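Trainee: I'd like to go over a predicted model; first the sequence, then the structure.
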Amino acid sequence: MNFIPVKLKEPKSSFNYFEDNQVLTAEQLNKVVQYFDYQERITRARLIGVGIMCGLHIVFERNAITVTKGVGVTSDGDMIVLEQDKTFISARILNDQKANYAPFQKLKDANGELRIWELTGAESPDDNESTPLGSFFDNRSRRPQDYVILAYLSQHLHDTDQCSSDECENKGLVHVSDLKFLALTKADYDLINDESACCGDAYFSLPEVSIPRVLLNERDNIFSYADFQAAYRKQIEVGGAALKEPLTFAVASARTLSACMMESGVIKNNPRLSTGFSTAVLTDRAGASVDLHAQLMNKVTSFTASNTILGIQYMYDCIKEVADAYYEYKEKLFELCHGCCYDAAAFPKHIALGLLVEDATVTPCKYRDCFIESPILNHKDDQLREAVMLFMRLLQMVQTFDIRTGARIPVRITPSKGIAGDLSTRAIPYYYNAASLFTNWNPQKTFRRREKTNLGYDADQYSNIDFIREPLKFNIDEHEFFRIEGHIGKTYDEAFRAINQLRQQFDIPFEITAVQLQRERRTIIPPKIRKKNWYDLLLEREKFGWTHRLDHVKDYSDRVVTTLPTADELTRPEFRKMYNTAKFQDPVQAKTNVETKKAEIQNNLTATKTMLAAFKPTADNEQPAPDFVSTHQQLTNISSSLSKSAKLLTETSLLSPVSTIGVLDHPYIIDWIGSIIVNTENKIKDGYVFSNFLKQNPSMMHNAGVCRGGTFVLVYDVQNGQRIIVGDFYLPYVAKEDLVDTEIDPVKVPVKPYLPIDVGLVKDFVKVPFLNEDILGIKERFDIFMKDEFTGVKGKLDGIGNMVNEVNKDVINVREGVAKNMETMANSYQKTFGTMTESYNSFLGNVVKFGDKGGTVAGGVDGLLGLNADSFANLTPDRINLVREKLKEITTRLR
């Protein structure tokens, strides 16, 4: 019995041509058959593919196993075709002595029997060696979920010669192919399965990963760069740790990819593959390889170890982008099964159909020979190259990450695709070495020889295309995001000016603002502060009004000095006689006091007017605002002293500018309006403190740039007196200029009684023409007169008070008398009424009721009420006279 070898391992490169009348040998004829058999096999296995092409699925019931119809190709190019579904109800130990299939030799037990069971159907009812499937799986050591089903093409050469002692029929050898379906455990299948480097389960072995977000809110108390860095440090460390397993598996899968490329002839068969940009080794079959995660964590440690290194947000961006790059690499491994020169001995005579009981936790092709197509079909060769390039990009990103800061780093704005798109479509960030990365950044562009069209901060290092080197000068309609880089570490003025200049120069659709980490208002620079225009209008009105009144005071003080008595007049005996008393001060001293106070008023007026002219209330002033109220009070005191002394020496009207200056309300209103303006600006400034701004704009995000139509937010930290840019965010909308409520707090305006200072004012002061005894006497007599008048008025007032008291007494007496008279009158009325009633009744009693019978009216008054008109008409004259007399008597009594 002859065993069938792996035929693709024995190439047949020639065969014999036949000639006329040639004697053919078996070898010559067999070469022809073998040659064409080899060509047919290699066509299937190399140009089409190997594995299950369709069908051949397993349906398991407790007592039966059904394999659906389908087609498959073994790694040796044999076709396995099942035209109809086939059901099996029993199993027996496989006897493979005829074929003696090499892979199965690993599965013999101590007795030399195979640990493989052949499935049999209803066509073998008398098979005593078979066990019904129901009984087969009743054995506790056999669980259906532990078994794999194979389609096995048992091939061998069968000798058909039947020889006796006399002769042989000489029929020759027959090639026998017998399709069988087998069951074996998963552990035994792993022993015979030679998984190809070009078709493994690398995609499913790569773990999932997601980077935690940096969630900031106003309660985090972020008021310095150290606080800001601490907020990012935690998530950077957590994200870096989360990437350990994914990066480790990515490196392992890269080793597999390099082996596949060598097997497929894509690269030279060399166990080591250089990255091409450093001395690092991408893969080593011996196991030594790049520790990608360790390199990444070294970068993380260098940034998180110090609170002074700027660019902590870029370190977080790198962690996120590494995760994005990892996922793009992982997706390229999905269904990356192809074989240019697939090993013919992998499964030369069998095909794994899968687990008897499907397990969702197991990758689809682990126990099923999925179809491994030729790399030219569906561009699987390009998919392999792209996967390798994406891994190279991942490696380069980690190894070349570096943040450049300083004045020499220019600020640039680079158009980019949106952050929701693939990393390959975005602009290359400035913290990577673009000169070495650009060829692997977007594999699809590289395949099309367009790698130099990748946008990036350092595009001038690898591209000579104008619209790539200076993209803002060309069409940007397809770009919805703008990377802004190079500003970290610069002062606020430098960064804001550079970004704003680019924004205006190229008409880029976004706004820009800035916020400060510290709460110190003095260093906050809100880009725009709007205050109500009528604040300024009211302030200027009050400043003008007070300045005008101060001019009146100056004019009055100038003129009042000219009305003072001269030195000769002050020496006259008559003048000094009046003042040389304890009641009045010395006149010379009074004049001196007026002149001194006048000079003080002049100085105070000049200083006050200067302060008014320069007064522009703003929260930016480092010096405290002028205290106009105190200045006003000081001026009032000086003016009062001047007015007091001047009145002893001059005659003026009742009111003068210096006497009315104390009731002006201008200083109070100026202070009030100034405080409103300052408080409003302070509220707006408080809105530009990072924590407050974040409270008003919780949608603030960081992606190293700004979206179209958004607001780019610079974050600066005050360090050594300078505002240093340490981070940035963006809002997906235009931020309001007034970020806080600027309504005026309820304040009661201090109102002073207003008196026009010109009322009763004599414009021309009249100096006393002649100071003599008569004038002094008049004044003295006037004082005596006023005193007498006051005494008289006081006496009269006292008399009036006594009269009022007497009147009060009379009122009380009258009230008592009236009460008594009312009581007497009431009694009199009551008595009179009784008498009247009695007389009336008597009168009525004498009235004769006229008719046939005479008589009186019964019932008195009541009876009278019963008389009718006819009764009165029948009265005699005598009776009428009697009635008249009685009525007179009643009337008299009533009076």
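Mentor: Here it is on my side, so go on.

Trainee: drop to CA atoms for contacts and neighbour counts, all remaining ones
Mentor: Fine.

Trainee: Show me how far the helix or strand hosting V814 is from its chain's centre.
Mentor: Using DSSP states H and E, V814 maps to helix 773-846. In terms of C-alpha atoms, centre = their mean, to the nearest Å, the centre of helix 773-846 is set 87 Å apart from its chain centre.

Trainee: what about the residue nearest to the spatial centre of the chain, distance to I312?
Mentor: Centroid check for the chain by C-alpha atoms, centre = their mean gives S699 as the closest residue, at 1.9 Å. Noted for S699: a distance of 20 Å to I312, by C-alpha to C-alpha, to the nearest Å.

Trainee: So N593 belongs to a helix, correct?
Mentor: Yes: assignment of N593 by DSSP: H, G, I helix; E, B strand; the rest coil places it within a helix.

Trainee: ok so, going back, which other helices and strands does the helix holding V814 contact?
Mentor: The contact analysis (3 or more C-alpha pairs under 8 Å, 6 or more residues apart in numbering; DSSP states H and E) places helix 773-846 against helix 573-579, helix 861-865, helix 877-894.

Trainee: structure B:
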Amino acid sequence: MGNVLDHISKDNTRFTIFENDQVLTADHLNDLVNYLDVQSRLTRTQAIGVGIITGLEIGLLDNKHVVVSKGAAITTDGDLVQFANDQEFDQYDVFEDANAKYSYFHLDTDQPIPLFELRNSQLVGAVPGKDLATLEDTTGTAFKDYVGILYLEDYDNDEDLCTGTDCDNKGIIAVKELKVLLVHKNNVNTLLQSMPSLNKDYFALDDLNIPRVTVSTAIDTYAELNASFNNALAIKDDIKAKLAKAYQTCQLIVEDEFEAGDPTSGWNTLLDQHFTAGVSTTTQYVYDFARDLSYAYNEMRESLFSDDMLSLPDVDLFPKHVLLGLIRDASLKNPIIPFPDIRILPGRDIPIIPTRTIDRLINPRINLFSNIRFNLGTLIKRFNPIHIDLEYRHHFYESPILNNNNEADELTRFCFMRIHSMITNFHVPTSDELQNIDTALKIIPGYQEDSPLGQRSIPFYYRYNATFPLNLYWNFNANTRKKENQILSYNANLYSNNPATLTPLLYNILPFNFFRIEGHIGFTLSAVEAALNKIILDNNLPINIQSVQVEKKIETIPIKPWFFPHLYMYEKSVKSTFIDRMNDADTVNDELVQDTANDNPVIPVSEFKTAKQNVLDNARDVGDPQFNFVNYRSAVSNMFTAASNVKAQTKQYTFSNTAIPHDFILNSDILRKTDVISGIFQETLNKKKAGLTLGNFMKDNPGLEHVGGSLRGGTFVLVYTADDKKVVADFMLPYASIDKDVVPDPPVYKPLPLPLPEGTPIIPKFPIRNVFEIKPYYVKNFDDRIAPYVKIADIDTKVASTVDLKLAVTNAKIDGLTPQIASFDQRLKDNSSLFNSVLSKDLSKVALPSAGLNLGGRDFTADLNALHEKQSIIQNLAPDAPDRQVKENELLQSMNDLTDKLNQPAVLQDPTSAIGAKSILADVQSASTFVQNPALKDQAGQVSEKALNAIKSFNLRR
């Protein structure tokens, strides 16, 4: 009979309207039938779809019977074929297409394809065939290699032809018999031509994948960082090739959008300009641009996947058959009951309806589900609706009207226009163009890269072009709904007046999981940090900030307000203890001055107060950038000298009840502890700085990626260069990385406030009245009388010399002197003559040091006299005298030479040199206080400290 829809003409697109008394002919009736038939078929194929609607899967039971599940299908000629019930076949026979001569069953050489027809011997009137169980042995093939075919044999049968004596023609019979055929998969090639070529454009293209930027942890220059991005940009040629192929594949769909023809040559020219490699701050945005193109291209490719949509299917695809797929193993839940046709037997007017048929008509739920269970076996199941076997089975190919949510062609055209606009409008603004960081820097909420490109905010490296605006082609839904002016972007102010678009941070940001941060590249680090922190704080944004340097030069890394509590508290304890000792000593000095106002010489408290103030001025925290350990050491050394000078003038007093504050000062190890703390702090500081270079930061914080912003709760990392402190790149950590050592307002150590609250115990001052008392007259007289016999010229009686001198007297071999002094009573104080006679008698037994300052075999008299002479000259000079600096330098040189001579092994190893050497060193320390020139004070402090260390060395060897 042929394909109905292949023969549509005016004869079957019009029909006669019947009228009363009209003589009807066969043409009148056939025209009407043909018209209705064609309309019914067109409705199926054009408005609904073609292919297998449901069911119709084929399988093999254990008993070698073939089963086909109930289902329905529509051929491309509009035939609706179906099995209302599951079918079971136990016989077969060779199928010879003698009636319809269906073209698909013949090879190009017109040779028929070997086919087998399946039959059910249980049906009434069934034509007997061969036992299906013998098929494999007979053919030498396996059932699993056969493909099922549901074939509608359609032909006209004229059984009553006119003869010479009789022309009683009862009409031609249109035969439409549904058959199940088997064909070996090796012979199915001709039939496979009936499979629609779906999504050929989709499978003709490949995805575009952008390589990841890999930054080495050994990075040390910006050129290396830039090279990391440039290496990834080698993808340019791949982008150009795939865009060109995409246009060629989709040309029929998109060519009307490009009036000038193929746009790919223009794209290639622009891409060559955009992807120019070099050391510039735009490279990271070129990489972002490449990544955007990959997303846009891949979304375009996905738009070509139509989900089995078939528009205007060709009638000749599969007009009278559908492929059921390969035979799979199957099993039955319950035995299949044959469902014969309802027929009228010859000579009977009443149809015969089997009882089981009546049951099924009464209970339609029996037919609701298939009774066959299919085993998937090793086949890969693609989750295409209904279907399993995609290679040898017709799907159901929907009409576009049923698949209108895809809007496939329009979406494809839109995606091409977006790519065209992105390439055309790409431009990275420089810091010179942006000018002001406060207006250039913006934070735009949006979505991360796991969202489609159109749902994200538009990056700032796409300029706004009013004649070809990217926002119009950024989001398909926004385009179709006329909402392109509501898309968030860096340049939203150029196309929108919607407040929520212009100032999105002032509106609900909870739906957004990402924040684009743009406009900061090329500006100085300090300016960017200040502007960025202001936006974050003003808008309460969930973003952390870190700054790292490209180069591993820790000396150029800016100091941050780091606070190390363990070092801070220990240092404060050491320094505050020393300050307390100075305050106590200052209190003692003030009261001593009051009690000794009439004595001569006057105690030098002004020198002490000056030294104390100098210590306080230099006693900064070790973390303070203005802290200078050399200056602090000089100030403390001057305090040691001042305390020694005060103590040297109090030899007429005895400090018998306790050690005086001056002793605590002189015995303090504050310099050593401060030096240790300063060293630990510097090591800690260097470690902190080293961790803020890009390579080291990556080691400590895995997952660093450049994404042009930060996730909600993430860390935005600014990368700057050492020489100019300009921001050249940015990265992101998907988690919070917080420097807990940064404390903008660290706690300050403060003493208890005064006045104290009522009831608070008062911390007493140093108990001065219990500290010193005037020496008894006989002791003072004894010291005065014995002094002329000690031949140490011009000893500056400091603490060290005074203590050692008394030890020398105590150790002197004075026969009977000590017991006599111990037995003196109050009357001896009033009898000077008796005391003098006893003293004179016993002094003959005292063994005193030899005359002069002969220490270690060397006479130091001349050196000491020269030192005193230079000191005397400076004392008589005005502070602003022109030659004062020269004289101070000479004094400083004399001090240094004398100290070095006393540190010689000959002096140090002579046990009799200790007293004299320490006296001379005390003079050296005293002389250092006369050096007032700022350029020389540090050197004087160093010499004074060297002298102090020498004194301590003699104390240890004594």
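Mentor: Great, that's in hand. Just so you know, these numbers come straight off a predicted model, no measurement behind them.

Trainee: Give me the TM-score for these two chains.
Mentor: The TM-score (TM-score structural alignment, normalised by the length of structure 1) is 0.63; 699 aligned residues with a C-alpha RMSD of 5.5 Å.

Trainee: Now distance to L184 of structure 1 and mean neighbour count too, for the helices and strands packed on helix 773-846 of structure 1, in CSV please.
Mentor: Shown next, in CSV, are those (distance: least, C-alpha to C-alpha, whole Å; neighbours: other C-alpha atoms under 10 Å):
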stretch, distance to L184 of structure 1, mean neighbour count
helix 573-579, 138, 16
helix 861-865, 141, 14
helix 877-894, 148, 13
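
Trainee: So what's the gap between the longest helix seen in structure 2 and the chain middle?
Mentor: Longest helix in structure 2 by number of residues (criterion: DSSP state H): helix 565-595. Centroid displacement of helix 565-595 of structure 2 relative to its chain, using C-alpha atoms, centre = their mean, is 50 Å.

Trainee: how about the helix or strand that comes right after it: buried residues?
Mentor: Next helix or strand after helix 565-595 of structure 2 toward the C-terminus (DSSP H and E): helix 605-618. By neighbour count on 16 or more other C-alpha atoms under 10 Å, the buried set for helix 605-618 of structure 2 is V605, E607, F608, K609, A611, K612, N614, V615, L616, N618.

Trainee: closest one to A599 of structure 1 among the helices and strands packed on helix 773-846 of structure 1?
Mentor: In terms of C-alpha to C-alpha, the element of these nearest to A599 of structure 1 is helix 573-579, at 24.6 Å.

Trainee: Start and end of stretch 867-884 of structure 2, how far apart?
Mentor: 16 Å.

Trainee: I should have written stretch 117-129 of structure 2 there, sorry.
Mentor: Distance between the boundary residues of stretch 117-129 of structure 2 (C-alpha to C-alpha) amounts to 9 Å.

Trainee: Quick check: which element contains S645 of structure 1?
Mentor: helix 628-646.

Trainee: From the contact counts, what lies against that helix?
Mentor: helix 587-614, helix 657-660, helix 666-687.

Trainee: hmm, who's touching that helix?
Mentor: With C-alpha atoms under 8 Å, 6 or more residues apart in numbering as the test, helix 628-646 of structure 1 has contacts from 560, 564, 590-591, 593-594, 597-598, 600-601, 604-605, 608, 658-659, 661-662, 667-668, 670-671.

Trainee: Need the three-state assignment for the residue nearest to T275 of structure 1 when sequence neighbours are not counted.
Mentor: Among residues not flanking T275 of structure 1 along the chain, L282 sits closest, at 5.7 Å (C-alpha to C-alpha, 6 or more residues apart in numbering). Using three-state DSSP, the structure places L282 of structure 1 in strand.

Trainee: L282 of structure 1: neighbour count?
Mentor: When neighbours are counted by other C-alpha atoms under 10 Å, L282 of structure 1 registers 23.

Trainee: now, the most widely separated pair of the buried residues of helix 605-618 of structure 2?
Mentor: Applying C-alpha to C-alpha across the buried residues of helix 605-618 of structure 2, the maximum distance is between V605 and N618, 20.1 Å.

Trainee: What helices and strands are in contact with the helix or strand hosting Q295 of structure 1?
Mentor: Following DSSP H and E, one finds Q295 of structure 1 within helix 292-304. Counting by 3+ C-alpha pairs under 8 Å, 6+ apart, the packing neighbours recorded for helix 292-304 of structure 1 are helix 225-242, helix 244-263, helix 312-332, helix 380-400.

Trainee: and those helices as CSV, adding mean neighbour count and distance to G777 of structure 1?
Mentor: As requested, those are exported to CSV (neighbours: other C-alpha atoms under 10 Å; distance: least, C-alpha to C-alpha, whole Å):
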stretch, mean neighbour count, distance to G777 of structure 1
helix 225-242, 19, 86
helix 244-263, 21, 114
helix 312-332, 21, 95
helix 380-400, 21, 109
